[in-house]
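1. could you work out the structure for the sequence below:
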Amino acid sequence: RIDRAFICTDFDCLLGNCRLSALERVESDHCPIMIEWGFEERLHRYWKFENMWFLDESFIANTSEWWNCQPRGVGDLFLFGQRLRMLKEKIRKWNKEEFRKVDVRIAEILAEIKMLDGKEEDGPISVEDRSRRDTLKYDLDKVLLMEEVAWRQKSRENWLKVGDMNSRYFHGVVNHNRRRNFISSLKFNGTPVEGQSALKAAFVEHYSAVFKEEKKVRPFPASYGGVTISDCERNSLVRQFSEEEIWMAVRKCRGDKAPGPDGFSLEFFKKCWDVIKSDMLKAFEDFFIKGELPICIAHSFLCLIPKKESVIEVKDLRPISLIGSVNKIISKVLTERLKPIMSKLISGNQFSGIRGRQIHEASLIANELVDSRRKSGKPGLIFKLDIEKAFDNVNWECLVKIMASFGFPPAFQRWIHGLVSSAHLSVLVNGEAAGFFKIGKGLRQGDPMSPFLFNLVMDVLSMMLERLRVAGLITGFCMDEGNRRGEVTHLLYANDTIIFCDADEDQVMNILATIICFQTVTGLRINVEKSKMHPIGSVDNPDRLAAMFGCGWSYLPTVYLGLPLGASPNSVSVWNPVLTRFQSRLEGWRGKFLSLGGRLTLASSVLSSQPLFLGSICKAPKSVIGKMEKSLRRFIWSGVQDKGRYHLVNWQLCKALKKEGGLGILDMASMNSALLSKWLWKFATEKEAWWRKMISIKFPNPSSLWKAGQIDGRIGCSLWKSIAKEESCFWKFAVVDPGGGAWVSFWQDRWNHGMTLGESFPRVAAASALPQGWVSEFVSFSSERGVSWNLPLILSLRGGLKERGVIYWISCQTFLLVRFHVVLAGLCGRRVQELASLYAQCTNACVARSFREWRISRSSQYGDRRFLRKLMDLLGCSFIIALLPMTI
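-> Now for the predicted structure:
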C-alpha cells in the first residue's frame, strides 16, 4: 500500500477509466506502478432511464402518445411489462434521433455562439443574430443543467442538489465509484479468475449455487406460541388495491435509485402517473387474483458492492438486488400494509424495521446490561453471532408457516410467496448482465418487503431463546441484578444478534443446541468462526467455553451495531473511528471539484451524518469537537482539510442561523446535547416502549413517570448516566401537560409552567404526607367546575402547619384579635385599616409575597377583603387555608 501513483483532477476527468496495477519487483523493495487507460472491453450495459429527459418540454407529451398508441389487451401484469419494453424502444429511438447526446449538443451550441461572436468582431451584427445568440445562451444553460442532472443520477450523491453547476464533482464521483467497483480479477474457492467473460461465467455459477435450496422441506414446531393478528387486521391486509394506495407507495419510493432490468426509475412513474395509472390499476387487479408475477416483471439484477477497499475473494462483495420498477411498487404497497402490525407481532428484543424502534435503543440496553453485570461482580458471557448470508438463505416454506402461525390470511401468504418465489436473477459484472436463473430460496436485498419478512423469520430464534429462559436453561443479564429484575437473554437488530448468559458450560451448550435447531427450521446458518464470545468479570475458563461454542473470544470493549459496547462513554478512543470516517468524507479531491457553496453543503451533510450517529448516544469530548470543526473550517475555505487558509468569516458567525446572518452550519456541541436530551423526551412520552421499561427498572423513580431515578456511583459503561446529565437543561424547556393529572407528580414534575412545586415551596413539600402524590390526588379538573382543590391536601399537612391554616381562615373572617400597631411596628410600618390588608398589602407579609411570586395582581375594583374572598372562591378555600401559611 506504500507504492502509489499520483494524478491531478484534470487527468481524472479526462481519463476516468484509468487503472493502477503493480508490476513484479526485480531489484528494489518497491513495485513499479503502471497506469493504464482505455483498457475496458466493450461492455453491453443495460438501458437506464435518464431523469434529465424530463427537462425536455416535449417528453411527457411524447410519452403519452407512445404509451396510448400501443395495443391494449386484458390489462394483466405480463402485458404491462411488454408495454414498458415497447415504450423503452420508443424512448431509445427518440433519444438517438432527436434528443441526442448532451455533450454533442453543448459542443454545437458553443460552436454557433463562437461563430456569432467572431462575426460581431468583424462588424455589427443584425438584430436576428443577437436574438439568436441570446436564445443559444438560454439553450446552453438548459443543456448544462441536463448534463448536471445526468451526472448526479449516475453518481447517486443525494446530499447535493442540482443547480449549483457541480457537474465536475458528480463526474469525479462517478469515475471514483467506477474504479472502486470495477472487478478485473477475483478468487473463487481459491482459484483466481481474470477477464470479463471468465468472471461472468464464474459469478453465474457461484450465485446459482448460493440460491439453490437443498432442503425444500424442513421441520417446524407445531405450536409457535406467538401473538396473532386480529380479524380487522386480516381484512385490511387483503383488501382491494386502490389508486390512492398505489400512488402513495410510488411517492414514498426514491426516484433516483438504480433501476432494475426494465430500466425505468421510479421518477418516471411519478412524473408520468397520469399517463400509466389506469393500466397500473389493471395490473394490480391481475396480481390481486393470481398472486404471482410473470418473468418480465419478476426479473432482477444482482449488483455486487465491495465490502472493503481491496476486493480479493467473492466473499468481499455484497450482492444487492435491483428489482424491476413494477415489482418494487407492488412490494412497497404490501409493505405499507404490513408495517402497522409489525410492532405487535415482533418481540421487543428486535429493533430493526419496526415503527417506533431505533438502533440506538438496542445499544443503550446492551450497555446498561453490561454495566449492571460488571457492578454485580457476577461473571457472564456475551455471544455476538454472525449469520452467514442472512437474507440469501431464508427458506420460503418456513416463511409461509411462520406467517400462518401469526394468523396471516391465506391470500396474503399467497401474495408473499408469489413475490419471493417468482424471482429470476442475472448478475451484473462491471455493469454487464450475465446469466439468467431462477432462485430456490432467499429474500432479495433491495426489495422493500425483505427486511420485514426477515424479522418474522428471526423472531423464531427470539421465541426459542425466550423458551429456554422460561425453562431455566439459560440465565440472562438483568437491569437490576440484585433483585433479578429486567432479565434480558438476547437483542436483535435484523441479523445482528447478541446473546447474554452466565459463564456456565451447560448454558453454552443449550444456546448452541438452540442455534442448531434454528438453522434446521429456517435455513439460516450461523457462522461460528466469525462469531465472538466476550467474557465479563472473572471467568475461569474462557478458552474452554469458546471452544465448546466453536468461536473465538476477546475482552470488552467491542463494537455492536457500529456503536461501542462495554467502553466508557467519556473516552476519546470511542470517537476515533468517527474521526476517520469524518475525514475520509472530506477528501481533497472532493473539495477541488466543488464550488464554495457545494463545499458548504458537503460539510453540512457530513456533519449531520457521520458524528451524529454516535453523538445520539454518547457525549462528544471537547477535543473531538475541536478536531472536527478544524477540519470543516479548512475544507470550506480551502477545499482540503490538511492545509490552512485565511478564514473570511468568523466561525461562530458561520454556525449562526441563516435568519440571523450565518451560514446555518450545525453547532456540534449543541446538536450533541439536543440529541441526548431527546432520550429524556422519549422517556417521558414513550411509556409503553420496551427500552423505557428496562431503564425504569434500573433507575426507578416512584415519584415521577416522566423522569428516571437518581443515578449514583461511577459511570462505568452506562450510557444513560451521560444522557441524564442533560436533564437540567432539558427540563428548562419542557413542560408536562397534566391532563387528568393521574400520571403527573404534584411536587416533582414541572406542570405549572414554572419551577416544580417542590422547588417553589420546599417546606410545604417536605411537610406533606403525600410527597409522591399525583396531581389528581390534589386537584380536580372539570370542564364544568374548572379547577378545584381536593381535601386530601389539607389532611396531608402535619403539625403546626394545619393549626396556622385554621388561624388564617379565622383571620379572613376578621374575627382574629390582634393589636394592629404592634403588627405594623414589627413589619413595614404602613397603616392598614383591617386585617385583610395585612395579608394583601404588606410587602413583608408572606401572602403578598406569594401573590408576587405567582404573578397574581389585585384588581382595583376590589377591596382587600373582597379580593381575598374572591381568591378563595377562585382557588378554593381549602387551598388558601392550607398553602399560604406554610410559606411563613
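2. every contact and neighbour count from this point should use C-alpha atoms.
-> OK.
3. got the residue ranges for the strands in the stretch 101-250 of the chain?
-> Along the stretch 101-250 of the chain, the segments classed as strands by DSSP state E, counting those that start in this stretch run 185-188, 191-194.
4. need the winner for burial among these.
-> Scoring those by mean neighbour count under mean count of other C-alpha atoms under 10 Å gives strand 185-188 as the most buried, with a mean of 17.
5. tell me what that strand is packed against?
-> strand 191-194, helix 196-210 (3 or more C-alpha pairs under 8 Å, 6 or more residues apart in numbering; DSSP states H and E).
6. now distance to residue 583 too, for these, in JSON lines please.
-> Compiled in JSON lines, these are given as follows (distance: least, C-alpha to C-alpha, whole Å):
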{"stretch": "strand 191-194", "distance to residue 583": "34"}
{"stretch": "helix 196-210", "distance to residue 583": "35"}
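7. out of those, the one nearest residue 865 is which?
-> Ranking the helices and strands packed on strand 185-188 by proximity to residue 865 (C-alpha to C-alpha) places helix 196-210 first, at 90.0 Å.
8. that closest one packs against which elements?
-> Counting contacts by 3+ C-alpha pairs under 8 Å, 6+ apart, helix 196-210 is packed against strand 185-188, strand 424-429, strand 432-438.
9. of all the strands of the stretch 101-250 of the chain, which one is nearest residue 303?
-> Among the strands of the stretch 101-250 of the chain, the nearest to residue 303 by C-alpha to C-alpha is strand 185-188 (15.7 Å).
10. what segments of the stretch 751-888 of the chain are strands?
-> Counting by DSSP E, counting those that start in this stretch, the stretch 751-888 of the chain forms strands over residues 779-782, 786-789, given from the N-terminal end onward.
11. following up with a second sequence; could you model it the same way so I can compare the two?
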Amino acid sequence: MNFLSLNVRGIGEDAKLKCVRRLKLQHNINFMGMQETQLTNYIAINVNGCWDSTEMDFDGFNSSECSGGLVSIWNTRKDFGPRPFKFFKSWLSVEDIDQTVVKAWTECNGYGLTDAYLAAKLKYVKEVVREWRKNEHMKEVQEKEIIKDSVAEIERVAELWVLTNDELLVRSNGLKRILKLKRKNHINGLRINSSWNTEVKDIKEDAFKFFQNKFTERWNSRPKLVNSRVKTISVMEAIHIEDPFTVDEVKDAIWDCGGDKTLDPDGLTFKFIKRFWDVFRDDVMKVVWKFEETGTLSRGCNSSFITLAPKSKDPTTLADYRPISLIGCIYKIISKVLATRLKTVIESVIDEVQSAYVEGKLLD
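-> Below you'll find the model as predicted:
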C-alpha cells in the first residue's frame, strides 16, 4: 500500500486539486493525508477532485488556532489480489505501440527450450507493454480531464440557452469518450448464507469452497470403451496427418482464431499475435516443430487461468457465474493446428448418419 503526505496551501483551487490527483495517479496512492493551515471547513473542499475514481472515502479536521486542518483520503476499492495483464485492441491504434513491441522482442534473449523460450519472450514483451501502458494511461487521464471540463462548460451553457448542433455533438462525443476510458470489471459482493457480503476474505473463501466442490472427482474409476470394430483411417491418411507443419498452415490456423476472444493468461489476444506475426513467426514455428517432434510442452507453457463470466446482468451468487478456462496462446496455436489437420481425415471415421459435431451438418 502506497501513502502520500502533503502540506498544501490553497487546496480548494482547481489547479491544486489537479496537481494532487496527478501525484496520486503517478504513484498509485492508496492513502493520502493533506494539511492546510487555513482549512476552516474541510467539508467544503472538492475532495473527489483529488482522486481518480468514486471508490474512495475521506475524513478530516478543521484548523484550530495554531493547528492546521487535516484531510485524509483512502481507496475503498476491494483488493482481490494482483490484477492480470490485459491487452486491449484499442492500444494497437496508438502510434508508438509497434516500435515498443518490436524493440522489446529483439532485445530479449529468452532462455530454455523453444516453448519456454517463446513464453519468456512473450512475458518480457508483456512487462514492457505494461510500463508503456502506464505512461499512456496518464495521457488518457489528462485527456479525460480536458473532456470533462469541456462537457461541464457546455452543461453550464445549456442552463442559459439552447445548445447548437455543434455543442450537442461535442457533449455527446465527450460523454462517450469518458465512458470508454472508464472500465470496471470486478465483483462488488455476493450473497453468502442468505445475506449480502462485500468482505473480500469471505468472498474468496466462498469462491474457493464452491469451485473446489465443482472440480472434485466423484468417480474413482470410470467405465472404459472396448470395441474392436472402431473405424480407422487409411495408411495414406495417416502419412498425410503426420506431414511436417508448414508456416502457411500455422498462419492460417492463427488467422482462423477470433482476434478479440477471451484473453489468455499472458493477457495477449490473437489480434496482437496477428499484428506482430512477422516478428513472432520464427520463434512460433520452432515451438510447433519441437512439439511435432516430442509431443510435449514444457512445464508452465500449457497453464491456464479460470475466470468467472456472469450468466446474468445482476449476478448475486457464485452459481450466477460461469467458470471459463483461459489457456495460453502457445497451447491454442498448437491445438488449432492439430484440429485443422484432423479435419482432413475425420470423415473417414465418422458414420455418414452422424450429424452432431460435424462441420456443415445440423442436429435434427
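12. can you give me the TM-score here?
-> Laid over one another, the chains give 0.62 as their TM-score (TM-score structural alignment, normalised by the length of the second structure), with 273 aligned residues with a C-alpha RMSD of 3.9 Å.
13. could you dump the strands of the stretch 101-250 of the first structure to a markdown table with distance to residue 244 of the first structure?
-> What follows is the strands of the stretch 101-250 of the first structure, written out as a markdown table (distance: least, C-alpha to C-alpha, whole Å):
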| stretch | distance to residue 244 of the first structure |
| --- | --- |
| strand 185-188 | 47 |
| strand 191-194 | 50 |
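14. show me where the stretch 251-364 of the second structure has its helices.
-> 270-275, 277-294, 329-343 (DSSP state H, counting those that start in this stretch).
15. and the last one, what does it pack against?
-> Just to be clear, that refers to helix 329-343 of the second structure. helix 247-255.
16. equivalent range in the first structure for the helix it packs on?
-> The alignment of helix 247-255 of the second structure onto the first structure (TM-score structural alignment) covers residues 243-251.
17. if we can go back for a sec, and the helices of the stretch 251-364 of the second structure as JSON lines, adding mean neighbour count?
-> As requested, those are exported to JSON lines (neighbours: other C-alpha atoms under 10 Å):
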{"stretch": "helix 270-275", "mean neighbour count": "18"}
{"stretch": "helix 277-294", "mean neighbour count": "16"}
{"stretch": "helix 329-343", "mean neighbour count": "17"}
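18. save these as a markdown table, and put in distance to residue 173 of the second structure too.
-> Compiled in a markdown table, the helices of the stretch 251-364 of the second structure are given as follows (distance: least, C-alpha to C-alpha, whole Å):
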| stretch | distance to residue 173 of the second structure |
| --- | --- |
| helix 270-275 | 27 |
| helix 277-294 | 34 |
| helix 329-343 | 36 |
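19. of the ones you listed, which is nearest residue 226 of the second structure?
-> Nearest to residue 226 of the second structure among these is helix 329-343; the distance by C-alpha to C-alpha comes to 22.6 Å.
20. check the mean deviation of the closest one from the first structure.
-> Its match in the first structure and helix 329-343 of the second structure itself, once the structures are fitted together, sit a mean 1.6 Å apart by mean C-alpha distance after the TM-score superposition for the first structure.
21. ok, stretch 138-145 of the second structure next?
-> Stretch 138-145 of the second structure sits 4.0 Å off on average (mean C-alpha distance after the TM-score superposition for the first structure).
22. residues contacting that stretch, please?
-> The contact list for stretch 138-145 of the second structure, computed with C-alpha atoms under 8 Å, 6 or more residues apart in numbering, reads 25-26, 177-178, 181.
23. what's the answer for stretch 399-419 of the first structure, then?
-> 220, 223-224, 226-230, 234, 237-238, 288, 291-293, 298, 331, 345, 396, 453, 456-457, 522.
24. could you identify the buried members of those residues?
-> 220, 228-229, 234, 237-238, 288, 291-293, 298, 331, 345, 396, 453, 456-457, 522 (16 or more other C-alpha atoms under 10 Å).
25. now the two most distant members of the contacts of stretch 138-145 of the second structure.
-> With distance counted by C-alpha to C-alpha, no two of those lie farther apart than 26 and 177, which are 21.9 Å apart.
26. contacting residues around residue 307 of the second structure?
-> In this structure, residue 307 of the second structure makes contact with 323-326, judged by C-alpha under 8 Å, 6+ apart.
27. what's the match for it in the first structure?
-> Checking TM-score structural alignment: residue 307 of the second structure goes with residue 303.
28. one more: residue 321 of the second structure?
-> Aligned by TM-score structural alignment, residue 321 of the second structure pairs with residue 317 of the first structure.
29. what distance do you get for the nearest residue to its match once chain neighbours are set aside to residue 178 of the first structure?
-> Of all residues not flanking residue 317 of the first structure in the chain, residue 306 sits nearest, at 4.6 Å (C-alpha to C-alpha, 6 or more residues apart in numbering). If you measure residue 306 of the first structure against residue 178 of the first structure using C-alpha to C-alpha, to the nearest Å, the figure is 11 Å.
30. hang on, the earlier thing: from the contacts of residue 307 of the second structure, list just the buried residues.
-> By the neighbour-count criterion of 16+ other C-alpha under 10 Å, those include these buried positions: residue 326.
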